[in-house]
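**Q** kindly generate the corresponding structure for this input.
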Amino acid sequence: MSVAETTKAPTAGTAKKPATVFVDGGSGTTGLGINERLKLQGDVAVKTIPDDKRKDPAAKKALMEEVDLVILCLPDDAAKETVALIDSMGTSGPKVLDASTAYRVAPDWAYGFPELTPDQAGKIKAAKKVSNPGCYPTGAIALLRPIVDAGLLQSDYPVTVNAVSGYSGGGKSMIASFEDGSAPSFELYGLGFEHKHLPEMQLYSNLTQRPIFVPSVGNYRQGMLVSIPLQLDTLPGKPTGADLQAALAKRYAGSTYVSAMPLQNDATKGGRIEPEALNDTNQLELYVFASDKHHQAVLVARLDNLGKGASGAAVQNMRLMLGLADQ
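**A** Purely as a prediction, here's the structure:
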């Protein structure tokens, strides 16, 4: 579903006063994507602050007193400063959706992956503070959590997560290096074992053992694949690929944005998948590639790192937090 398909104006006769939103830090990739999507939201009004007042706490506080929700697209430290300002406003403060990594594992914040569990969307809707997920964890958690919950993967399994993203997820300097031709065509990174997405990946996948995470970036703008290899004979009950696919299908049955795709097994021709097919959408596709002959499987998530991995997820969470109908 494209950005245009997920956003539309209310029909005649149903119009009401729009909810008000302030995007703090709208010049980065995620902020720009959110603002583009918000232009298509007929039931949301966006309030802005003059450029010369962006770092003025008094001006920012005055604006936040006028809105229903603030979306933070800031570095972690700046996000913490703004959250402290909101907290100082007490009950008059707006709801806050934070796209940084500052609060993704904070116990008093709701995690903004509505499809995480059957009751997660309700938690987001009721929350005053929601952390927007990271792009890589969105794919990994979507694959791992259902099969851990189903008892098909033990929580202490030595999970390895491999992933590739387009360069748009790497910030302004990375984007510039790829677009001016100075970056390599492909590279692994995060090999210091301290990638900022690991804590949420472990926590919300219900893993007791820290996974090994190997991210990479390719010379294309956007689109992401997250893959997890599994030796099926080492899992509880030695499940088949069909068992894994069934667990994913059960968890996401009826989901608007997350799809468990048909099993890809020994009889399936091809065995390939590319990362860009879901660009400019809020969709997330989950695949099980399995070999009954070799008792092995690779779980794969495909998403747009700027869509369900960032801006699209933020707008989905925003609508839940504001009590607006899903579009």
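
**Q** contacts, neighbours, all on C-alpha from now
**A** OK.

**Q** so who does A260 touch?
**A** A260 is in contact with 245, 248-249, 252, 285-287, counting by Cα atoms under 8 Å, 6 or more residues apart in numbering.

**Q** include neighbour count, distance to S227 and secondary structure when you put those residues into CSV, please.
**A** Converted to CSV, the contacts of A260 look like this (neighbours: other Cα atoms under 10 Å; distance: Cα to Cα, whole Å; DSSP: H, G, I helix; E, B strand; the rest coil):
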residue, neighbour count, distance to S227, secondary structure
Q245, 24, 14, helix
L248, 25, 15, helix
A249, 19, 17, helix
Y252, 20, 18, coil
E285, 19, 12, strand
L286, 26, 10, strand
Y287, 22, 9, strand
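
**Q** reformat those as CSV; add distance to Y189.
**A** Formatted as CSV, the contacts of A260 follow (distance: Cα to Cα, whole Å):
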residue, distance to Y189
Q245, 30
L248, 29
A249, 32
Y252, 31
E285, 24
L286, 24
Y287, 25
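
**Q** all helices for the stretch 151-300 of the chain, in order.
**A** 171-179, 198-204, 241-251 (DSSP state H, counting those that start in this stretch).

**Q** I have a second one here; can you model it like the first so I can compare?
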Amino acid sequence: MSVGVFIDGAAGTTGLEIRERLASRGDVDLLLLPEDRRRDAAARRAALNDADVVILCLPDDAAREAVALVDNPRTRIIDASSAHRVADGWTYGFPELGFDVAGAMRVSNPGCYPTGFLALLAPLVRAGLVPADWPLVVHGTSGYSGGGKAMIAEFRDGGASAHRAYALGLRHKHVAEMTLRAGLAVAPIFLPSVANTYRGMILEVPLPWSRLRPDMPPSRIADALDAAFADCPLVRVSHDEVGFVRIEDDAGTDRMTLHAFADPVEGQVRLVATLDNLGKGAAGAAVQNLNIMAGLDPMAGLACQARSADPPPTL
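**A** Okay, the predicted model is just below:
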């Protein structure tokens, strides 16, 4: 028996990516509105309430409005916006970190930057290797597809630089999510930027290990990450000795790769995560949560090897 899924916002970047992952599956029945009824309020309300699972790919305010339109106790919701990531009554959609997605009625997808940050830091905080009140710094660079249609058009028209730092006021909306979900007592300093590449993401967190844990070797970090993600096919901990890590290393996939580089002489550690901002950072995470909530194969529709790095066709 197939699961009825309605993607509200299916014409947006994340919606198209989700639809691409679901389109050929026999265990999912996509509920689609014809072009001339997409803005029909009655048709949209009906679709929201007819679906077994609704996936919201909308701006925050529109996502909240959509939730209010669901007036039955049966329909389950996955919200890919940032509207409910720290809200009461919503389950955080990061199953690898132990959140009970399977039994949830309302699931909030993690943000793309928080996904990498939390994968690196949450296991270390939980293991007592990084104090909850340590002043952390995280730098992240994303492909421009994370900025939506306007930013995509700007970069493709040649009107944008090769690399752009933003959120210079240090009040990015992901900070609250990072702080809460990592179990931190002090908000990290978040330094986001966007690069002139369509998709892909790289995050880095430096740790002065000799000050944090002078009694422990830096290898304890990799041990903690290994233990946290041992049975997680979409998260891999790399032990390879590499000379560089690229923003595109996991682009076009639904996986994430974690690295812990260390200088034991100076006692410094450089944590690095790579993922696809549209894969594990958005659409891939939504499909993974859908699979788990519906009791389907958790890996159905997901790719650990690269798909095309090009954007999916528009509707």
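
**Q** hmm, back to that, for the helices of the stretch 151-300 of structure 1, could you give me a markdown table that also reports distance to N279 of structure 1?
**A** As requested, these are exported to a markdown table (distance: least, Cα to Cα, whole Å):
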| stretch | distance to N279 of structure 1 |
| --- | --- |
| helix 171-179 | 17 |
| helix 198-204 | 23 |
| helix 241-251 | 22 |
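
**Q** closest one of the contacts of A260 of structure 1 to G25 of structure 1?
**A** Nearest to G25 of structure 1 among those is E285, at 29.4 Å by Cα to Cα.

**Q** how about that closest one, what's its partner in structure 2?
**A** Under the alignment (TM-score structural alignment), E285 of structure 1 maps onto T257 of structure 2.

**Q** which residues touch that match?
**A** Contacts of T257 of structure 2 were listed using Cα under 8 Å, 6+ apart, and they are 235-238, 250, 273-275.

**Q** find the nearest non-adjacent residue to the counterpart of G146 of structure 2 in structure 1, please.
**A** Alignment note (TM-score structural alignment): G146 of structure 2 maps to G169 of structure 1. Once flanking residues are discounted, G169 of structure 1 sits nearest to N305: 6.5 Å by Cα to Cα, 6 or more residues apart in numbering.

**Q** so where does that neighbour fall, helix or strand?
**A** Following DSSP states H and E, there is no helix or strand that holds N305 of structure 1.

**Q** give the equivalent position in structure 2 for it.
**A** If you follow N305 of structure 1 across to structure 2 using TM-score structural alignment, you land on N277.

**Q** where do the strands of the stretch 201-315 of structure 2 begin and end?
**A** Assigned by DSSP state E, counting those that start in this stretch, the strands in the stretch 201-315 of structure 2 fall at 201-207, 235-237, 256-263, 268-275.

**Q** could you do the stretch 51-200 of structure 1 as well?
**A** For the stretch 51-200 of structure 1, the strands defined by DSSP E, counting those that start in this stretch occupy 69-72, 95-98, 110-111, 129-131, 160-166, 186-188.

**Q** could those go into TSV alongside mean neighbour count and distance to V3 of structure 1?
**A** Below are the strands of the stretch 51-200 of structure 1 laid out as TSV (neighbours: other Cα atoms under 10 Å; distance: least, Cα to Cα, whole Å):
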stretch	mean neighbour count	distance to V3 of structure 1
strand 69-72	26	18
strand 95-98	26	20
strand 110-111	25	22
strand 129-131	26	21
strand 160-166	21	19
strand 186-188	13	28
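
**Q** so how far is L136 of structure 2 from the match of N305 of structure 1?
**A** Distance, N277 of structure 2 to L136 of structure 2, using Cα to Cα, to the nearest Å: 22 Å.

**Q** what sits against the nearest residue to A228 of structure 2 once chain neighbours are set aside?
**A** Using Cα to Cα, 6+ apart and skipping residues adjacent in sequence, the residue nearest A228 of structure 2 is P123, 6.3 Å away. By Cα under 8 Å, 6+ apart, the contact list for P123 of structure 2 reads 224-225, 228.

**Q** against L129 of structure 2, how distant is the alignment partner in structure 2 of A247 of structure 1?
**A** Aligned against structure 2 by TM-score structural alignment, A247 of structure 1 finds its counterpart in A224. Counting by Cα to Cα, the separation of A224 of structure 2 from L129 of structure 2 is 9 Å.

**Q** before we move on, what about S210 of structure 2?
**A** 12 Å.

**Q** which part of structure 1 lines up with the longest helix seen in structure 2?
**A** Secondary structure assigned by DSSP state H gives helix 112-126 as the longest helix of structure 2. Mapped onto structure 1 using TM-score structural alignment, helix 112-126 of structure 2 covers residues 135-149.

**Q** what's the mean deviation for the matching stretch versus structure 2?
**A** Mean deviation of stretch 135-149 of structure 1 relative to structure 2 after superposition (mean Cα distance after the TM-score superposition for structure 1): 0.3 Å.

**Q** what is the distance between that stretch and the centre of its chain?
**A** Its chain's C-alpha centre and that of stretch 135-149 of structure 1 lie 11 Å apart, by Cα atoms, centre = their mean, to the nearest Å.

**Q** what's the match for T91 of structure 1 in structure 2?
**A** Taking TM-score structural alignment, the alignment pairs T91 of structure 1 with P73 from structure 2.

**Q** for N49 of structure 2, see how far away its match is.
**A** 9 Å.

**Q** so for these two, which residue has more residues nearby?
**A** For P73 of structure 2 versus N49, neighbours defined as other Cα atoms under 10 Å are more numerous around N49 (19 against 8).

**Q** ok, that one - contacts?
**A** So N49 of structure 2 contacts 69-72, 75 (Cα under 8 Å, 6+ apart).

**Q** next one: F193 of structure 1
**A** 212-213.

**Q** and it, how far is that from L203 of structure 1?
**A** F193 of structure 1 is 16 Å from L203 of structure 1, by Cα to Cα.

**Q** same check, this time on R302 of structure 1
**A** Counting by Cα to Cα - R302 of structure 1 and L203 of structure 1 are separated by 21 Å.

**Q** who's more crowded, those two?
**A** R302 (25 against 16).

**Q** count of neighbours near the closest residue to that one other than its chain neighbours?
**A** Using Cα to Cα, 6+ apart and skipping residues adjacent in sequence, the residue nearest R302 of structure 1 is L225, 4.7 Å away. Here the count is done by other Cα under 10 Å, and L225 of structure 1 has 26 residues near it.

**Q** over to Q202 of structure 1?
**A** The burial count for Q202 of structure 1: 23, using other Cα under 10 Å.

**Q** which position in structure 2 pairs with it?
**A** Aligned partner of Q202 of structure 1 by TM-score structural alignment: T179.
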